[in-house]
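*Asks:* sequence plus the predicted model coming up.
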Amino acid sequence: MTLSPLQLAAIVSAGVPGIYPVGAEAVREDSGDFDSAIIADSAGRRWRVRAPRRPDASMQLEAEHLILQSFSPSLRARLPFAVPTVAGIVPYAGGNVFVYTHIPGSVYDVDQLAELSRREVAQGRTSLAAIIAKDIATLHVMPEDIIYEADLPSYSSEQIRRRKIAELERAAATGKVPADLLAHWQAVLSPGPMWQFRPRVVHGDMGAENLVLEVTPSQARIVEVTGWSDVHVGDPAQDFAWLYSCEDIAFTDEAVEVYRQQMPQLPDAYLAQRANFYAEFAIAQWLTHTVETDDKDGATHAVSMLLDIQDDLRSSGELLGQEDTPPLMSGPQDQES
């Protein structure tokens, strides 16, 4: 069932004491997993409301609730950005509707963020790429105990590699992954130094859509990070994958380099390669989803994108054979232990 902003406002009004909605507006979600709205109440406060459309989406919101509960006031105070607080949970249609605090701001796509970053530098201010990198670094040095105590997932580097192999096998089973790209990814996922890294607390769904910015003529800053349903202990490269869809590679490179400088130990030398791999591999994951849900148009689009990736790798000389070893990108060679 799809819920309109007004329906979500009515659910909040009936189920959360002290919130009396006077207005509602839709919020765009990157996935079709949730119905979302921003609710304005009679006291001038604003709230974000999310309702799951499917059981697995409901589980995501429950997981997010657990991690947000784990963020103590002292832990929140250490973060350079705000983190939502769950203000209410309303049972509805066999699931739960979640109500969160909301900080006003704007959301931009990754290329717009790069443009804003260039503007900040041109005006003699800290680049947005550096701000993003520092925020990710702050998250990655959070204590892993908050993940363990909330009973959220924790993966070793080898478990992550094997999970990706399993996902690649699912994609290959569709018969639609280009053969040379499949061999390339098999080579990337072979055992080796690329998959030897220290797992850290990661956001897991970091992306432009989860960064809320305040942009004025005098500054651009991140005021809130949302979308905490996939927090876990895992590969720090995952939180950089979204940056590799940016057309301005200098923006991405700067973010990775500032992150390296901010971390107490230099990240492993293959972090950028894994992040780029995750960005490419997301298309294969999407292909699997489209085939399993019989979305023929989506599958056709996914295959076209995979062919583009294969062509780009071939033209750049980066396309690996199944027996090849991924080369090391240029950059610091130190590796954290």
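*Replies:* Thanks, I have it.
*Asks:* use CA for all of it now, contacts and neighbours both
*Replies:* OK.
*Asks:* so which elements touch whichever strand or helix holds Ile67?
*Replies:* Ile67 is located in helix 55-70, with elements delineated by DSSP states H and E. Judged by 3 or more Cα pairs under 8 Å, 6 or more residues apart in numbering; DSSP states H and E, the packing partners of helix 55-70 are strand 46-52, strand 95-101, helix 145-149.
*Asks:* switch these over to TSV; also include mean neighbour count and distance to Ala272.
*Replies:* Compiled in TSV, the helices and strands packed on helix 55-70 are given as follows (neighbours: other Cα atoms under 10 Å; distance: least, Cα to Cα, whole Å):
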stretch	mean neighbour count	distance to Ala272
strand 46-52	24	33
strand 95-101	21	33
helix 145-149	15	25
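*Asks:* ok, and here's another one to check against it:
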Amino acid sequence: MARPPLTLAALATAAMAGLEVRAARAHTRGSGGAFDAVELHSTDGRRLLIRAPRSQTAESEQSSDLVAMRALTTGIRSRLPFDVPAFVGQAPIGPTRAVVTEFIPGAGRTADELTATPELAADVGRAIAAIHALPAGFVGDAGLPRRTAAEAREAAVAVIDRASDSGRLPAALLRRWEEATDDDTLWRFAPTVVNGQLGADSFLVDGDRVTGIVGWAGLAHDDPAHDLHWVLTSTGEAAERTLEAYVEARSGDADAEIARRALLYGELELARWLLHGLDTHDETIVADAVGLLDGLVASVHDRSSESLTTDTGPVLAVADVERMLDETPRSAAQRETGATMLTDSYDVSELRRHLDAAGSEPVDDRDDQDLTAPIPLDLSDWGDATPPAATGADSEDRPA
């Protein structure tokens, strides 16, 4: 059951001593999200966001996000050309807690919209490169996951083996993926700091500029290709510009095979979707995954070689990716990859929440700027009484 905006606004005043709220409005990307989220305007001009998880999975994701936000110190954030949510307070609500962060202005965009113009596509590439250029020491200091190139390959092999053991994986794909994991050159890379759950829904933009990135529960030291696979699902005309700008910004530090590994990770999302359906005993998901796998086979069947190459085009249509991510819990996804992430990646929601949650937001409260007008608040008469109910309290989308 969604919590009314006024209830969360009152809770924020308990989380932050001295906070006076003058307006609040529901912050959502649609119904069925994992969080109840409300944007707050204080009397001193601050804009805040309060989020309360609706499930245990969402609560775990939020906890991991908090660990990451605290690891991203002021010094680390100063190296990034965009804003990252900053923790400002929390308060108990029932069996869980609500967390207040600074609100980051900007609008959400689809993968195609992020790569529709050369200017924005390039800024997206530079934003990802800035994450990967961060010094890795703080990751270990914060106790966040660290994975070597060999461990990244082992994790991919584990997903392939599980999918193969299911008997539902086409032989052509099994051969294609095994060739990729057997190719030593593909796995000669230096791990970097990664967001770990990066997807189109992670970005907030204003015009042709990335203003913020949200959803850091998967922060780790890992294969940088994990943060790029979503780009290959885009059909935006400037999608290649994102990869070009990324490589340029890395100034020679990007390995030559990063695009091929990103493509592999994108294709393995189909395997994870299949495994999610099997794990949850959902034959509808299984059938859907089998159909998507068959479609991938058809897309490479006529090629002279079935080895992994980036000229195969997008692995999935953007609509398919967003649907998968919106239906899959992120935490599950991480289990499938063998990653030691603390929470959900794909923040395109059950696959995003389940996987690397493949979510259109692993269900999360991405800062949507298409909000209704602020709702004036007058909290002076509430006293100890229960805050008045408000309609339209919607949840924010995003997971695992």
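*Replies:* That came through, no problem. As the structure is a prediction and not an experimental result, all values here were calculated from the model.
*Asks:* quick one on the thing from earlier: could you give the angle of the helix holding Ile67 of the first structure to strand 46-52?
*Replies:* 140 degrees (axes from the mean of the first three to the mean of the last three Cα atoms, to 10 degrees).
*Asks:* helix or strand right after helix 55-70 of the first structure?
*Replies:* Beyond helix 55-70 of the first structure in the direction of the C-terminus, DSSP H and E gives the next helix or strand as helix 73-78.
*Asks:* next, the angle strand 95-101 makes with the helix or strand following that following helix.
*Replies:* Note on helix 73-78 of the first structure: by DSSP H and E, the next helix or strand toward the C-terminus is strand 86-92. With the same axes, to 10 degrees applied, the angle from strand 86-92 of the first structure to strand 95-101 works out at 160 degrees.
*Asks:* in strand 86-92 of the first structure, which residues are buried?
*Replies:* Using 16 or more other Cα atoms under 10 Å as the test for burial, strand 86-92 of the first structure gives Val86, Gly88, Ile89, Val90.
*Asks:* distance to Val212 of the first structure added to the helices and strands packed on helix 55-70 of the first structure, as a markdown table?
*Replies:* Output for those, formatted as a markdown table (distance: least, Cα to Cα, whole Å):
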| stretch | distance to Val212 of the first structure |
| --- | --- |
| strand 46-52 | 13 |
| strand 95-101 | 13 |
| helix 145-149 | 24 |
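*Asks:* ok, which of the ones you listed comes nearest Ala137 of the first structure?
*Replies:* Comparison of those against Ala137 of the first structure by Cα to Cα identifies helix 145-149 as nearest, at 16.6 Å.
*Asks:* average distance between the helix or strand just after the closest one and the second structure?
*Replies:* As assigned by DSSP H and E, the chain's next helix or strand after helix 145-149 of the first structure is helix 157-173. On superposition with the second structure, the mean distance recorded for helix 157-173 of the first structure (mean Cα distance after the TM-score superposition for the first structure) is 1.6 Å.
*Asks:* picking that back up, how much does the helix holding Ile67 of the first structure stray from the second structure?
*Replies:* Helix 55-70 of the first structure versus its aligned partner: 2.3 Å mean (mean Cα distance after the TM-score superposition for the first structure).
*Asks:* would you mind pulling the contact partners of stretch 24-40 of the first structure?
*Replies:* Stretch 24-40 of the first structure is touched from outside by 2-6, 8-9, 21-23, 46-54, 57, 102, 209, with contacts defined as Cα atoms under 8 Å, 6 or more residues apart in numbering.
*Asks:* now do stretch 291-304 of the first structure
*Replies:* Thr174, Lys176, Val177, Pro178, Ile283, Ala284, Trp286, Leu287, Thr290.
*Asks:* in three-state terms, label the third one for me.
*Replies:* Taken by DSSP: H, G, I helix; E, B strand; the rest coil, the conformation at Val177 of the first structure corresponds to coil.
*Asks:* then the last one?
*Replies:* Taking three-state DSSP as the rule, one finds Thr290 of the first structure in the helix state.
*Asks:* for it, list the residues it contacts.
*Replies:* By Cα under 8 Å, 6+ apart, the neighbours of Thr290 of the first structure are Lys296, Gly298, Ala299.
*Asks:* translate the first one into the numbering of the second structure.
*Replies:* Counting by TM-score structural alignment, Lys296 of the first structure lines up with Glu283 in the second structure.
*Asks:* next one: Lys134 of the first structure from Leu243 of the first structure, what distance?
*Replies:* Distance, Lys134 of the first structure to Leu243 of the first structure, using Cα to Cα, to the nearest Å: 14 Å.
*Asks:* check which residues of the helix holding Ile67 of the first structure are buried.
*Replies:* Neighbour count says helix 55-70 of the first structure has Ala57, Ser58, Gln60, Leu61, Glu62, Ala63, Glu64, His65, Leu66, Ile67, Leu68, Ser70 buried, by 16+ other Cα under 10 Å.
*Asks:* how much space between the last one and Arg76 of the first structure?
*Replies:* Ser70 of the first structure sits 10 Å away from Arg76 of the first structure, going by Cα to Cα.
*Asks:* ok, Ile165 of the first structure next?
*Replies:* 36 Å.
*Asks:* and Val22 of the first structure, by the same measure?
*Replies:* From Val22 of the first structure to Arg76 of the first structure the distance is 30 Å (Cα to Cα).
*Asks:* cool, Ala279 of the first structure as well?
*Replies:* For Ala279 of the first structure, the distance to Arg76 of the first structure equals 29 Å [Cα to Cα].
*Asks:* give me the more crowded residue out of the two.
*Replies:* Of the pair Ala279 of the first structure and Arg76, Ala279 is the one with more neighbours under other Cα atoms under 10 Å, namely 18 against 15.
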